[in-house]
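# I'll drop the sequence and a predicted model, then ask my questions.
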Amino acid sequence: MSNTFSKAADSVPNTQWLPVILLWVAGISAAMQFAKFSVSFGDLLVYYEMGPTLTGASLSAVGVAGLVFGVSAGMIASRVGYLKVLVGALMLGGVLSFIQATLPTFHVLLVTRVLEGFSQLGVVVAAPTLIAKLSAPHHKSLTMGIWGTFFGVAFAVCGWIGKQLLEEHGMTTLFLSHGVLITVIGVVLFLVLRQNSVLDIAAVVGNQGGFFSQMARIYRNPRALLPSVIFLFYTLTLVSVLTYVPSLSGDAEGNKWMLIVLPLISTSGTFIAGAIAQYVFRPQKVALLAYSGLAVSALVLSVSVNGSIWFSGLVCVMVLFLGMVPGSALAMIPTLARNPGEQAQSYGLMAQFGNIGGTLGPPTFATAMAAYGLSGLVGLILCICCFGVFFSLLAGRIKPAV
């Protein structure tokens, strides 16, 4: 991998906020590929009559591409060009949403979901790399914190506006609306960024060597690997905590309230972590703080009374610390990476590890809780926090790239 282009060469004196916000919206539109099927899951069950297992597969199929091709996507983006990959991924997502709006046969729908995984992967690799290039050095951790909120914001918007569209106009309108959104943002980004000198392709292409040798080099590179490992332990935990913990409250009304509030608290934690990493601590210290806070709050939760306001408050604190992890991990990448190519490969590796965590986490937590209840949940979180603290300390020993 060529290190010809220094971080100074990749920096801009002033953050280009409009393109950064548009790229964030692109991330939201890509995350809606998950969220739109989440909010319409019941309607899909009724319409296709394929049962919860196969219908559930249509929900999770988007993650297959990231699971298998995460690292290679970063390598391809660094060679083809980030803007080309981003716009192409958004256009692909639009076409697939338009196909889904016709409510095709279930097998065609499943194929579109797998292909949407490539669309989503292209966006999550290219967009944060472009955000980092368009951000001034004194704003990079902050803009990464903003970027890290895209997934939670997508679910919040789909849960609000998407659910309303679904109830009033049906699945066709929901999928059609998403297709329009993701296509329009793709066109707008192309028009806004196509002549942006900061995104000159010459600044991101170098002699990167053979495909497999480069892939092996990425896995051996601690600057790419450690932020992704720190992110892995977050994805192992988040979905399970959001899914299983509210039911432990013993209060149906409280359970419903936490299902709405906890994702927003997690998203707030991500943004807060980006701000702290920008103005107070290095991102590695923020990750250390996040995992330490998560461990302490989980310990206190284990001795609290289920159903109490104290229990609900502790869960909120725990999710806030958990939400800080991705903000810190994302902020580490532009801090540690030595050039935009290395950044893109780090985001690809992070996408791959994120999908691994999202796949392994829920069944692991379900098994622990089935055997030991709340103690199983807390014990597993503490084990994960030990690994998170260890790798955060390890990442803290790496000097920032200059």
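Ah, there it is. Numbering: from 1, shown residues only.
# can we go C-alpha only for contacts and neighbour counts from here?
Noted.
# SS state for Ser135?
Secondary structure assignment for Ser135 (DSSP: H, G, I helix; E, B strand; the rest coil): coil.
# show me the contacts for the nearest residue to it once chain neighbours are set aside.
Counting by CA to CA, 6 or more residues apart in numbering, Ser135 lies nearest to Thr15, which is 4.3 Å off, once chain neighbours are set aside. By CA atoms under 8 Å, 6 or more residues apart in numbering, the residues touching Thr15 are Leu134, Ser135, Ala136, His139.
# Can you tell me how far the spatially most central residue of the chain is from Leu189?
The C-alpha lying nearest the average C-alpha coordinate of the chain belongs to Phe151 (CA atoms, centre = their mean; 5.7 Å). Separation of Phe151 from Leu189 (CA to CA, to the nearest Å) stands at 19 Å.
# Just among the contacts of Thr15, which is most surrounded?
Neighbour tally across the contacts of Thr15 (other CA atoms under 10 Å): the maximum, 26 neighbours, falls on Leu134.
# how about the helix or strand encompassing Leu22: buried residues?
Element membership for Leu22, per DSSP states H and E: helix 17-39. Buried residues in helix 17-39, counting neighbours by 16 or more other CA atoms under 10 Å, are found at 19-20, 22-39.
# what comes into contact with the host helix or strand of Val296?
Per DSSP H and E: Val296 is located in helix 283-301. In this structure, residues lying in contact with helix 283-301 by CA under 8 Å, 6+ apart are 141, 230, 273-274, 276-277, 311, 314-315, 317-319, 321-322, 324-325, 328-329, 331-332, 378, 381-382, 385-386, 388-389, 392-393, 395-396.
# How far off centre is it?
For helix 283-301, the gap between its own C-alpha mean and the chain's C-alpha mean amounts to 20 Å (CA atoms, centre = their mean, to the nearest Å).
# Gly56 versus the residue nearest to Ala26 when sequence neighbours are not counted, what's the distance?
Nearest in space to Ala26, with sequence neighbours left out and distances taken as CA to CA, 6+ apart, is Ile185 at 6.2 Å. Here Ile185 is placed at a distance of 28 Å from Gly56 (CA to CA).
# Second structure for comparison follows:
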Amino acid sequence: MVDRTSFPLVFALWGAGLGAAGQYAKISVIFDQLPAVYPDAGAALGFIVSLVGFLGIVFGVVAGLVVARIRYRRAMLGALWAGAALSLFQATLPSLPLMLASRALEGVSHLAMVVAAPTLIAQLSAERHRGFTLTLWSTFFSVAFTLLVALGLPLVDALGLPSLFVAHAVWLAVFAVILGLFLRPIEVPPEGTLSLSGILRDHVTIYRSPRIAAPGAGWMFYTFCFLAILTVLPPYIAQEWRAWVIGAMPLVAIAVSLTFGVYLLRFISAVMLVQVGFALCIASLLWLWVAPGLPVACLALAGALGLVQGASFAAVPQLNDTAAHQSQAYGGLAQTGNLGNTLGTPVLLAVLSVAGFPGLVWTCIAVFACGIAAHAWMAARRS
């Protein structure tokens, strides 16, 4: 454990994390333009987005095991350079099978980054600063999406689709150079073996441990609702407020996590803050049940989700002392998070079609209540 936080390296790792989130966001923000590139793709076009997430479901825990064995710095740099090369290849707008193959490989690069980076940030942060540094890390997805909408789409409008892939490759390469020059190796004895039996044992070890599994357990319930809510909520917001509210919700979540979230972590545990966040989510949803689409209630929900977002990552080093266990926990976060993201939107859309907005609200309330219960159960097991 270090006494002083290396803030330049922490911010460099966060910047690299923006590139990792960009592996999702660069496709999402231009998805409506892809049918012109692949006119015969049909439903298969959706796999360009989902392949990265599917790999996270299947190999999230494996990534934690692999990254710990090949060392965190080496994994981070390899993933950055691989991601840059793949983005340059995608800038050629290859045939659909080759694009899908590149996205599958990009999923491997993405997993390595989202496991290695927060583990490195935790190791580079003094105990008193971990609440801030890991909350900062937790914003990487929201910030990346915001930047790509604000800067990436105008770039595409000016220079065409390939320019976005080239810009993403340059971003990853720049941070690969910075981290290659200044990030020192962190020597941590690996745990587990890279055999099939070892990987299966690693899954059992993670999900039986109330310390390693707890952050990922709560994270699954968060991710199940977060993107889905942003997807299904807009029609219920008044037209004149809709774009502003949906654009502001991720920013409010970031602001709350970096201010109130970091402040509260000085007084209560990260797990307790996750539960408080879930409880406030439920209160906000009840407000929306009474006043569907009310802008201030939508923003209150986003703020509550921001507390869960930051505290979930901060919980990993609070509950796990060793880098190997932290890596396993971040692998679990990657796996459960991708599972929640993949299932949440289709499930809530199905609920919406059957039970309408009240059904949607009460389903989300039940999901967040399960998040509180999961953390309470694991806390009881730890004590």
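On my side now, so go ahead. Since we're looking at a predicted model, the values are computed, not measured.
# picking that back up, against structure 2, where does the helix or strand following the helix holding Leu22 of structure 1 fall?
Downstream of helix 17-39 of structure 1, the next assigned helix or strand under DSSP H and E is helix 41-48. Mapped onto structure 2 using TM-score structural alignment, helix 41-48 of structure 1 spans residues 31-38.
# ok, and for that stretch, which residues are buried?
Leu34.
# same question, stretch 384-401 of structure 1
Of the residues in stretch 384-401 of structure 1, Ile384, Cys385, Gly388, Val389, Phe391, Ser392, Ala395, Gly396 count as buried by neighbour count, 16+ other CA under 10 Å.
# same thing with stretch 97-113 of structure 1?
Of all the residues in stretch 97-113 of structure 1, those buried under the rule 16+ other CA under 10 Å are Ser97, Phe98, Ile99, Gln100, Ala101, Leu103, Phe106, Leu109, Leu110, Thr112, Arg113.
# Ok, stretch 52-66 of structure 2 next?
Across stretch 52-66 of structure 2, burial judged by 16+ other CA under 10 Å covers 52-57, 59-66.
# which ones among those residues are found in helices?
52-57, 59-66 (DSSP state H).
# Show me what Phe321 of structure 1 lines up with in structure 2.
In structure 2, Phe321 of structure 1 lands on Ala304 (TM-score structural alignment).
# Now do its match against Trp241 of structure 2, distance only.
Taken as CA to CA, the span from Ala304 of structure 2 to Trp241 of structure 2 is 20 Å.
# Identify the residues contacting Gly332 of structure 2.
The contact partners of Gly332 of structure 2, by CA under 8 Å, 6+ apart, come to Gly60, Val61, Gly64, Ile206, Ile212, Ala213, Gly216.
# Can you name the residues that contact the first one?
This points to Gly60 of structure 2. With contacts defined as CA under 8 Å, 6+ apart, Gly60 of structure 2 is in contact with Leu111, Gly331, Gly332, Leu333, Ala334, Gln335.
# Aligned counterpart of it in structure 1, please.
Match for Gly60 of structure 2 (TM-score structural alignment): Gly70.
# and the gap between that match and Leu299 of structure 1?
34 Å.
# before we move on, what about Lys399 of structure 1?
Distance of Lys399 of structure 1 to Leu299 of structure 1, given as CA to CA: 33 Å.
# Over to Trp147 of structure 1?
Counting by CA to CA, the gap from Trp147 of structure 1 to Leu299 of structure 1 is 30 Å.
# next one: Leu382 of structure 1
From Leu382 of structure 1 over to Leu299 of structure 1 the distance is 8 Å, taken as CA to CA.
# Do a quick rundown of the helices in the stretch 251-400 of structure 1.
Secondary structure of the stretch 251-400 of structure 1 (DSSP state H, counting those that start in this stretch): helices at 252-279, 283-301, 309-336, 340-372, 374-396.
# Could I get those helices in JSON lines, plus columns for distance to Thr237 of structure 1?
Shown next, in JSON lines, are the helices of the stretch 251-400 of structure 1 (distance: least, CA to CA, whole Å):
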{"stretch": "helix 252-279", "distance to Thr237 of structure 1": "12"}
{"stretch": "helix 283-301", "distance to Thr237 of structure 1": "11"}
{"stretch": "helix 309-336", "distance to Thr237 of structure 1": "8"}
{"stretch": "helix 340-372", "distance to Thr237 of structure 1": "6"}
{"stretch": "helix 374-396", "distance to Thr237 of structure 1": "7"}
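# which one of the ones you listed is the most hemmed in?
Neighbour counts (mean count of other CA atoms under 10 Å) averaged over each of these peak at helix 309-336, with a mean of 26.
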